[in-house]
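Chemist: Pasting a predicted model and its sequence here:
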Amino acid sequence: MTTPTFAIVGRPNVGKSTLFNRLVGRKLALVDDRPGVTRDRREGDGRLGHLAFRIIDTAGLEEADEGSLLGRMRAQTEAAIQDADVVLFVIDARTGLLPADRPFAELVRRSGKPVILLANKAEGAAGLSGAYEAFGLGLGDPVAISAEHGEGLGELFAALSQFFPEDDDEEDGDEADAPGKPLHVAIVGRPNAGKSTLINRMVGEERLLTGPEAGITRDSISLDWEWRGRGVKLFDTAGLRKRARVEDKLEKLSVADALRAVRFAEVVVVLLDATIPFEKQDLTIVDLIESEGRALVIGLNKWDLVADRPGLLKELREDATRLLPQVRGAAVVPLSGLAGEGIDRLMQAVTDTYEVWNKRISTPRINRWLADALSANPPPAVSGRRIKIRYMTQVKARPPHFAIFGNQLDALPKSYTRYLVNGIREAFELPGVPIRLSLRTSKNPFDREKR
C-alpha cells in the first residue's frame, strides 16, 4: 500500500507546527507564540495509533506578492497542497473563525483534495465554542483537538482512518482507538459491594485481597486481562462512602484515587449489592460518572442471594430508568462475583456500551430527525418571538456531544433541551451514556451593543 501524505495548512499561529511535532512524535519543527516561525515545508514520518503516513508542515497562509518572501512561502504551501493526498486545514478555536481563514479555505477547496477541518486549541469551553464557528467554512464537520495537550486525538484518528484501506484498521473496529489498546474498565461502588471478589473471578486468581471487612481496598489497582481475545485493563477501586462519613486522611486519599480511576476509564461498572440496591450513595456515584462523561453499566452483584429473581430484575430495571434519567437505558446486569456467574453478560454489556459511547451520527441524519422533532413540538416563544433552531450537528464522541445553532437559544427552557436529549437518545439508540448538548446562538449584526 502507498503511504498517504497529509499536508497541514492554515493561517499563521494556529498551531500547525505543534500538531506536526505531535504526529511525528518529536520536536522537529520550531514552535513559538509569534506568527511566521515556519517558512519552509518540513516533512516527517507521522504516526497515530497504527496509522503510518507522511506529514508536511507548511508556512502560514498569507496574502502577498509573488516575488516577496511571504509570496514565496505561500507558493511553498500551495506546492505542499498539490503534493498531498489529504489537506489538514487548521483554524484556531480560541479566536474562532477569522476573515483571514476564508480565502484560504477557498484555496484548499479549489485544489480538489479531500479536506479534514481541524479546530485546534479547543481545550476548555472557550475553545469548544470557537470550534463551532468552523462549520461556517463549508468544509465539513470540524474535528476539535488540542495539539499541545494531546486532546481529541481519538477523533483525529477516526478522521484519518477513512484514507487507509479497511484491512489496515484494527480488527475490533473501534476507529477511535489505537490497535491493541486495551479497553479501560473501572469497577466502582459502595464499600463491601464485592468489587475485588468480582475482579478476582474475572482474572482467574486471588489477585486482590478480599474479606468480609469493608474498606480493604485502598489503592486503585489496575490489572491487565483478556476477554474473548480483546485486551481489557480493569481498575479495582476503594469503596465510595458518603462524603460526610469520610474522615480518615488515608480514606480521603483512597477516594481521590478511585475518582481518578473513573476519569481514566472509558466504561465504568457501578457494582450494587443486589440485596440492598439503589441507595442514595449509588445514585451519587452515577452522577459523578455522568459528569465525567463516562459510559455506564450497572452490575447487580450477589444475585445468587436473591429470591424471585425474574420479578426483582424487572423491578430494578424500572427503578434504574426512573432514578437515573441522565443515563437512561443503562444496562442492568445480574451477576455473582463469588460464584462466577454473569461475567460474560457483564462484559458484553460493557463492550456494547463502549460502542455507543464512541458512536458518531452524520449531520444530515441528525437534521432530518430535528425537523420532525421541531414539527412535533416547536420551541416556545419568548417576548412574542419564537425561538428558532436552525440546525444541529455532532461535534464530538466519547460521550456523544451535539451542538444546536439558532437564535435566542439562551432563552430555551431546560424542559425543551431535555425533550431534545431524550429524543436523540431514543432515535439514535444511545442508551447508558451521557449526552452533551451545547447551544450556539447566531450573532446578530444589527445588535449595536454586541457590535
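Modeler: Thanks, I have it.

Chemist: use CA for all of it now, contacts and neighbours both
Modeler: Fine.

Chemist: Other residues contacting whichever strand in the chain runs longest?
Modeler: Secondary structure assigned by DSSP state E gives strand 388-396 as the longest strand of the chain. Residues from elsewhere that reach strand 388-396, judged by CA atoms under 8 Å, 6 or more residues apart in numbering: 132, 141-144, 155, 360-363, 366-367, 370, 379, 400-409.

Chemist: same thing but at 6 Å, please
Modeler: 363, 401-407 (CA atoms under 6 Å, 6 or more residues apart in numbering).

Chemist: Kindly report the same for stretch 46-57.
Modeler: 3-8, 23-24, 41-45, 178-179.

Chemist: Buried among those residues? Make that a PyMOL selection.
Modeler: To isolate the buried members of these in PyMOL, using 16 or more other CA atoms under 10 Å:
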select buried, resi 4+5+6+7+8+23+24+41+42+43+44+178+179
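
Chemist: Out of the contacts of stretch 46-57, which sit inside strands?
Modeler: 5-8, 42-45.

Chemist: May I ask which two of those residues are separated the most?
Modeler: Ile8 and Asp45 (13.3 Å; CA to CA).

Chemist: what about the helices in the stretch 1-150 of the chain?
Modeler: Taking DSSP state H, counting those that start in this stretch to define them, one finds helices in the stretch 1-150 of the chain at 16-24, 69-83, 101-110, 124-133.

Chemist: Distance to Gly342 added to those helices, as CSV?
Modeler: Shown next, in CSV, are the helices of the stretch 1-150 of the chain (distance: least, CA to CA, whole Å):
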stretch, distance to Gly342
helix 16-24, 42
helix 69-83, 54
helix 101-110, 53
helix 124-133, 40
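
Chemist: one more structure, for comparison:
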Amino acid sequence: MSFTIAIIGRPNVGKSTLFNRLVGQKLALVDDMPGVTRDRREGEARLHDLSFTIIDTAGLDEGPKGSLTARMQEQTETAIALADALFFVIDARIGLTPADRAFADFARRADKPVLLLANKSEGKHGELGAMESYALGLGDPIQISAEHGEGMGELYDAVSKLVPPTEDEDDEREETDEERAARPIRVAIVGRPNAGKSTLINHLLGEERLLTSPEAGTTRDSIAVEIEHKGRSFRVFDTAGLRRRSRIEEKLEKLSVADALRAVRFAEVVVLMMDSQNRFEEQDLRIADLIEREGRALVIAVNKWDLMDAQPGQISALRRDADHWLPQVAGVPIVAVSGLMGEGIDRLMQAIVEAYAVWNRRVPTAALNRWFEGAIANNPPPAVSGRRLKLNYITQTKARPPSFVLFCSRADAIPQSYLRYLTNSMRETFELPGTPVRITLREKANPFAHKRKRPN
C-alpha cells in the first residue's frame, strides 16, 4: 500500500499549490480567494525519486454542525485518518495566527508524524515568519515556496525519512552515521551550453552513457547516473546548458532549462562548469548567483584545461578571479579539469566531498558566542540617526546551508555592509568557504512594551 501524506492548514496558505507541484500537474484549483478547495483530492506525488499518495484538503476552519464548513472539516478529518503523515502548512509572509496555533494542537492530537512547512518563504518577510513558527512546537520549519519550487530539496530530505523503502526493512531503526555517510551525495552539473558537462560524467562512468557533440544543446533532459568514486557514492545529474533568457526561443529549450533548474533545487552540491577559454562570463556569474540563492554548496570546475598553454601561476589566477567575481561565495572551491583527458577528476570529486561537509556543518554554540563577542568588539555596529544599534546574540537554526538568526534591536536599520562583515568574519573563523551563509535578523521582544506609561 502506498505511503499517504495529507496536506493540512488554515485556508489560503498554499496547500493546493503545493499539491499541484507534487503531482506535477494542475489538478487542484488555485485562487487568492480562501476556501476554493472543499473536497479532499488525492493524487500520486513524486518528489525526486520518492513516490507517495498526497491528499489535498480544505482549509481547517470551524463552523456550525451540519454547515458546509463543518462538512468540509469532516472531509479533512477523514483525510487525516487515512494518512500516514501530515504536512502542516503555514503562510510565512503573514506569520503565525491564532488559527495556526489552534490547528497545530489539532495536528498533534492526530498522533502522526508532522512536517511543518513554512510556505511563501521567499524574500525577507518569509524568513521572519518561518522563524516565528518554532513557537508551534512542531519541530524545525521547512522553508518552501510551492509556487516557485524553492525548498524542494529540504522537503525531499525530510520526506525520505518517512517514506518506507521499497525493500522490507525495519522502518523504526534510525539511520546510523555510517549509513548517512554511505548515502549518495546528490550532485548537479550545470553550466552554459557546450561546457563539457556530459563528457566529464562519461569519463567518471568509464563509458559513453550520455550523448556528447560539439554542437551546443545536445543534452535536453536532466539525466541521473549513479557513480562510485574511491568508496563514496554520488548521484550525478547531467543538465541542459543554461543560456540567457533572451536567447531562449523554442518551447523545448524552455522545458529543458526548467528541468535543469529543478535539478539544482534537488541537489546538495552543484558543480558549475566553465570553459577555460571563456570563463567568468556574465551567464556564468548569473548561474553562480542562482546556486547561492538556492542555498546549494558550490564547486567551480574550469573545463578543457588541456587546451590552455602551461604557464606558472594560472591556478592562483583562477583563485583570485573567483574571489573577485563571486564575493557572495568567497573561498568557493575551484578546480581545473579536462573531462576529455580525465585530468583533475580526483581533485574535483574531493572538492565535492569537502563542500558537502561544509554545507552540513554546525558551529558549536560556545564557539559561536565567543566569535560573536569578538566580532562586535573589533567592529561595533554603526550608530543610525544618533542611536546605537544593539546586537543581543546569535544562534544557528539549521545547516544545509549554515543558517543563523541574529537577535537585535531595530533590525531594519542594520546596514547590509555590516552583515557582509559578519558573514565574511564567520566564513574565516569557522572555515565555511564557498557555501552560502544565511543570517536572518530578528528583533528581540521588548518585555516592557505592554506596560502603559504613567500619566504626568
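Modeler: Thanks, I have it. These numbers come from a predicted model, not from an experiment.

Chemist: hang on, the earlier thing: elements contacting the following helix or strand past the longest strand of the first structure?
Modeler: Going down the chain from strand 388-396 of the first structure, the next helix or strand is strand 401-407, by DSSP states H and E. When contacts are defined as 3 or more CA pairs under 6 Å, 6 or more residues apart in numbering; DSSP states H and E, strand 401-407 of the first structure packs onto strand 388-396, strand 436-441.

Chemist: re earlier: kindly indicate the member of the contacts of strand 388-396 of the first structure with the most neighbours.
Modeler: Ranked by the number of neighbours (other CA atoms under 10 Å), these place Phe402 first, at 21 neighbours.

Chemist: hang on, it packs against Ile435?
Modeler: No - using CA atoms under 6 Å, Phe402 of the first structure is not in contact with Ile435; the gap is 7.8 Å.

Chemist: Out of the helices of the stretch 1-150 of the first structure, which one sits most buried?
Modeler: With neighbours taken as mean count of other CA atoms under 10 Å, the helices of the stretch 1-150 of the first structure reach their highest mean count in helix 16-24, at a mean of 24.

Chemist: average gap between that helix and the second structure?
Modeler: For helix 16-24 of the first structure, the mean deviation from the second structure after alignment is 3.0 Å (mean CA distance after the TM-score superposition for the first structure).

Chemist: Before we go further, Ile187 of the first structure is sitting in a strand, right?
Modeler: Yes - Ile187 of the first structure: assigned to a strand according to DSSP: H, G, I helix; E, B strand; the rest coil.

Chemist: Next, count neighbours for the closest residue in space to it that isn't next to it in sequence.
Modeler: Of all residues beyond its chain neighbours, the one nearest Ile187 of the first structure is Val269 (4.9 Å), with distances taken as CA to CA, 6 or more residues apart in numbering. Val269 of the first structure has 28 neighbours, counted by other CA under 10 Å.

Chemist: who touches the aligned partner of Val269 of the first structure in the second structure in this structure?
Modeler: Using TM-score structural alignment, the partner of Val269 of the first structure in the second structure is Met273. By CA under 6 Å, 6+ apart, the contact list for Met273 of the second structure reads 191, 301-302.

Chemist: Which of these are conserved in the first structure?
Modeler: Contacts conserved in the first structure for the contacts of Met273 of the second structure, counting by both residues aligned by TM-score structural alignment, their matches' CA atoms under 6 Å: 191, 301.

Chemist: Using JSON lines, please lay out the contacts of Met273 of the second structure together with neighbour count and distance to Ile291 of the second structure.
Modeler: Formatted as JSON lines, the contacts of Met273 of the second structure follow (neighbours: other CA atoms under 10 Å; distance: CA to CA, whole Å):
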{"residue": "Gly191", "neighbour count": "27", "distance to Ile291 of the second structure": "11"}
{"residue": "Ala301", "neighbour count": "28", "distance to Ile291 of the second structure": "14"}
{"residue": "Val302", "neighbour count": "26", "distance to Ile291 of the second structure": "17"}
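
Chemist: right, and out of the contacts of Met273 of the second structure, which lies closest to Phe372 of the second structure?
Modeler: The closest of these, once distances to Phe372 of the second structure are taken by CA to CA, is Ala301, at 33.8 Å.
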